[in-house]
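In: task: produce atomic coordinates for the following.
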Amino acid sequence: MPLGTLDRNAPSLFRQGPTPLTRLLFFSALSVFLMVADARFHLTHPLRAAVDTALYPLQWVALQPVRAGQSAAEYFESLHSAQMVEEEARHKLAQQSQRANQVEQLLQENTRLRELLALRERFKSEAQAAEVLYDAPDPYTRRVIIDRGQIKGVALGSPVIDEAGVLGQVTRVDPLLAEVTLVIDRDFAIPVLNTRTGARSVAYGDPIANGGGLELRYMPANADVQAGDLLSTSGVDGVYPPGLPVARVDKVERRADSAFARIHCVPLGLVMASRHVMVLSPLGDQVPPRPQPEPAAPQRKGGRK
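Out: You can find the predicted model right below:
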């Protein structure tokens, strides 16, 4: 091979240039210059703004998953908070409704107790308050059980009233409890007086008609009885004090094929809703005993001297 054709330059591996130290000093000085120039003259601000503008879409796309995750977390957190607030509000509403019902019940009980006390003051007979515990277990009768018995002085046959009128009569007495037969029981009868006309009659319990009431039986078809007449106790039976309200005439049926009128009455006492009642002493217990006759003077034997 001819010598003229040989490349006499040094290989790239051995090519000569600035030393690494020179390069370090150069680029360090350039960096310091650029920093001073940017701090004093803001030379790189347009370039930075252009780079920020070019990279903003990429930043927005990269931030979307993060924002979606944050939005989902905030949604579920707010949903849970709303559910907790709703549950707490419902709980408070239920408590307030319960308290309102209790207040309403207490007001009704206070009103009835005051009316009972006023009724007790109006009638001079001995009386004691009692509470209705439950209905009698016999489904074919209209009776209730009260929390007073022989120990408290409740006697057999004692009248039982509430703030509105007569409820019934004590028909069984135990040491701690007593059974009261209501006025609407089929075996109940009470002498009554029509306050408008003054006519006396007997009212019988009628548990079937209109959910429970009373009926004036054996009244002539031409008897002076009208709807709305007030019936009170007559006092002739020796059990009930006179003047206690019993019932009000609701309907009078006069039929041509019968000599008697069918008279239905509505009890004034809360026979199915009373809780607090008053037990009176029977009228016969308040009647003073009949005075004993004075012994006759002994007759002297023999004639006059």
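
In: going forward, measure contacts between C-alpha atoms and count neighbours the same way
Out: Noted.

In: I'd like the next helix or strand past the strand or helix carrying residue 91.
Out: If you go by DSSP states H and E, residue 91 is part of helix 45-122. As assigned by DSSP H and E, the chain's next helix or strand after helix 45-122 is strand 127-135.

In: relative to residue 89, how far out is the most centrally placed residue in the chain?
Out: Closest residue to the average C-alpha location of the chain: residue 101 at 4.0 Å, with Cα atoms, centre = their mean. Distance, residue 101 to residue 89, by Cα to Cα, to the nearest Å: 18 Å.

In: next, the structure of the following sequence, for comparison with the previous one:
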Amino acid sequence: MAPPNHRRPGFSKRAQYSIFASYLLGILGAVLGLLLLLVSFIDPRGFSALRTIGAEAMAPASKTLSEFGSLTGNAGDQVSAYFNAASKNAEMQQELEQNRIEILEARALRQENDRLKRLLKLDEEIPDSIAMARLISSTASSARRIATLGVGSNNGLEPGQPVRSPEGLVGRILETGPSTARVLLVSDSKNVTPVQRASDSLPAFATGRGDGTVDIQPINIGTNPFKGGDLLITSGSGGLYSPGIPVAVVIRKTETGAIGRVLANPAKVSHAIVQPIFQAETVRQIEENPVDDLEEESGE
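Out: Okay, the predicted model is just below:
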């Protein structure tokens, strides 16, 4: 059987000396305390002098310990303040980001409200409007520039009817379904819109380029009076669009005409109004008096 690991201190002289010294110090401390207690009762003044001497003797050590404690406390306070500042900084950054998001949302909501107010005002100005609906989607990269409107034939929509927004002409109805309709945008390459310059009624044609702009060609070949900033509106020719609807603004001049930016960008238009097909008086007369009838009258 293995011997136990615990050995009595008596087997070690060093341990015996340590125990003896601790006992001796304890006894001396008790005796010294008892003597001081007796002195305090017998001679209070003498004890006060001894206490003063002890305080003076311990003053440097007490001062050193006090300064060390103060430095330690200040260092702890500084570390705590650093971490508190970092935490508050993170909270402020998070709060700032949240406020920025709320500001952007409020700004977008305000813009949407302003757009709807302009649309309602436009609807009041056009008493014969057929429907007002949301533009559900639009092609952004396709060769054809077509948008989808959230109303269809159930609401009286027919192909050819103009679609406009407060910003200007969006396009015309291309196809209709029961609850949706496809809109051929002004910027489509197959769409040709009769326009005129708003300042002097100079006639021209605006043909879509498929990239949000239109190619503007004056009717009078050989002249190019356009300049940047010219506003183009519908002329009413052709009997499709009513006159005076904003279409585009000239952004640069070309050799034969100009390039214009479409005002009613479908990416920024949320709602639109559908108008009835505009028929000018001359078009109405032609429809009421076909060419065959005119030829018969001339033959008689």
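
In: TM between them?
Out: With the length set by TM-score structural alignment, normalised by the length of structure 2, the two chains reach a TM-score of 0.68; 253 aligned residues with a Cα RMSD of 3.6 Å.

In: before we move on, back to that, any idea what the residue nearest to the centre of structure 1 aligns with in structure 2?
Out: By TM-score structural alignment, residue 101 of structure 1 lines up with residue 104 in structure 2.

In: OK, contacts around that match?
Out: Going by Cα atoms under 8 Å, 6 or more residues apart in numbering, residue 104 of structure 2 touches no other residue.

In: is it true that residue 38 of structure 1 touches residue 44?
Out: Yes: counting by Cα atoms under 8 Å, residue 38 of structure 1 touches residue 44, with 5.9 Å between them.

In: what about residue 293 of structure 2, which helix or strand?
Out: helix 291-299.

In: from the middle of its chain, how far away would that helix be?
Out: Here helix 291-299 of structure 2 is found 65 Å from its chain centre; the criterion is Cα atoms, centre = their mean, to the nearest Å.

In: one more: stretch 213-220 of structure 1?
Out: The answer for stretch 213-220 of structure 1 is 39 Å, by Cα atoms, centre = their mean.

In: so which bits of that stretch are buried?
Out: 213, 214, 215, 216, 219 (16 or more other Cα atoms under 10 Å).

In: for the residues you listed, which two are the farthest from each other?
Out: Pairwise distances across those (Cα to Cα) peak at 16.9 Å, for the pair 213 and 219.

In: still on that earlier bit, next, work out how far apart the residue nearest to the centre of structure 1 and residue 274 of structure 1 are.
Out: Distance, residue 101 of structure 1 to residue 274 of structure 1, using Cα to Cα: 17 Å.

In: in which helix or strand would I find the residue lying closest to residue 216 of structure 1 once chain neighbours are set aside?
Out: Nearest residue to residue 216 of structure 1 in three dimensions, chain neighbours excluded: residue 203, at 4.8 Å (Cα to Cα, 6 or more residues apart in numbering). Assigned by DSSP H and E, residue 203 of structure 1 belongs to strand 200-206.

In: that strand vs structure 2, average distance?
Out: The superposed strand 200-206 of structure 1 is, by mean Cα distance after the TM-score superposition for structure 1, a mean 1.8 Å from where its aligned residues fall in structure 2.

In: before we move on, what about stretch 104-122 of structure 1?
Out: Superposed on structure 2, stretch 104-122 of structure 1 shows a mean distance of 2.0 Å to its aligned residues (mean Cα distance after the TM-score superposition for structure 1).

In: look up how far residue 272 of structure 1 lies from the aligned residue in structure 1 for residue 123 of structure 2.
Out: Using TM-score structural alignment, the partner of residue 123 of structure 2 in structure 1 is residue 120. Separation of residue 120 of structure 1 from residue 272 of structure 1 (Cα to Cα) stands at 21 Å.

In: what does residue 79 of structure 1 give?
Out: Distance from residue 79 of structure 1 to residue 272 of structure 1, counting by Cα to Cα: 49 Å.

In: same thing with residue 115 of structure 1?
Out: Between residue 115 of structure 1 and residue 272 of structure 1 the computed distance is 18 Å (Cα to Cα).

In: do residue 31 of structure 1 as well
Out: Residue 31 of structure 1 is 102 Å from residue 272 of structure 1, by Cα to Cα.

In: ok, residue 254 of structure 1 next?
Out: Applying Cα to Cα, the value for residue 254 of structure 1 to residue 272 of structure 1 is 30 Å.

In: one more: residue 165 of structure 1?
Out: 13 Å.

In: all strands of the stretch 151-300 of structure 1, in order?
Out: For the stretch 151-300 of structure 1, the strands defined by DSSP state E, counting those that start in this stretch cover 159-161, 166-173, 178-182, 189-194, 200-206, 213-220, 230-233, 245-253, 260-267, 276-280.

In: where in structure 2 does the fifth one fall?
Out: Pointing back at strand 200-206 of structure 1 there. Counting by TM-score structural alignment, strand 200-206 of structure 1 sits on residues 203-209 of structure 2.

In: can you list contacts of the matching stretch?
Out: Contacting residues not belonging to stretch 203-209 of structure 2 are listed as 186-197, 214-219, 235 [Cα under 8 Å, 6+ apart].
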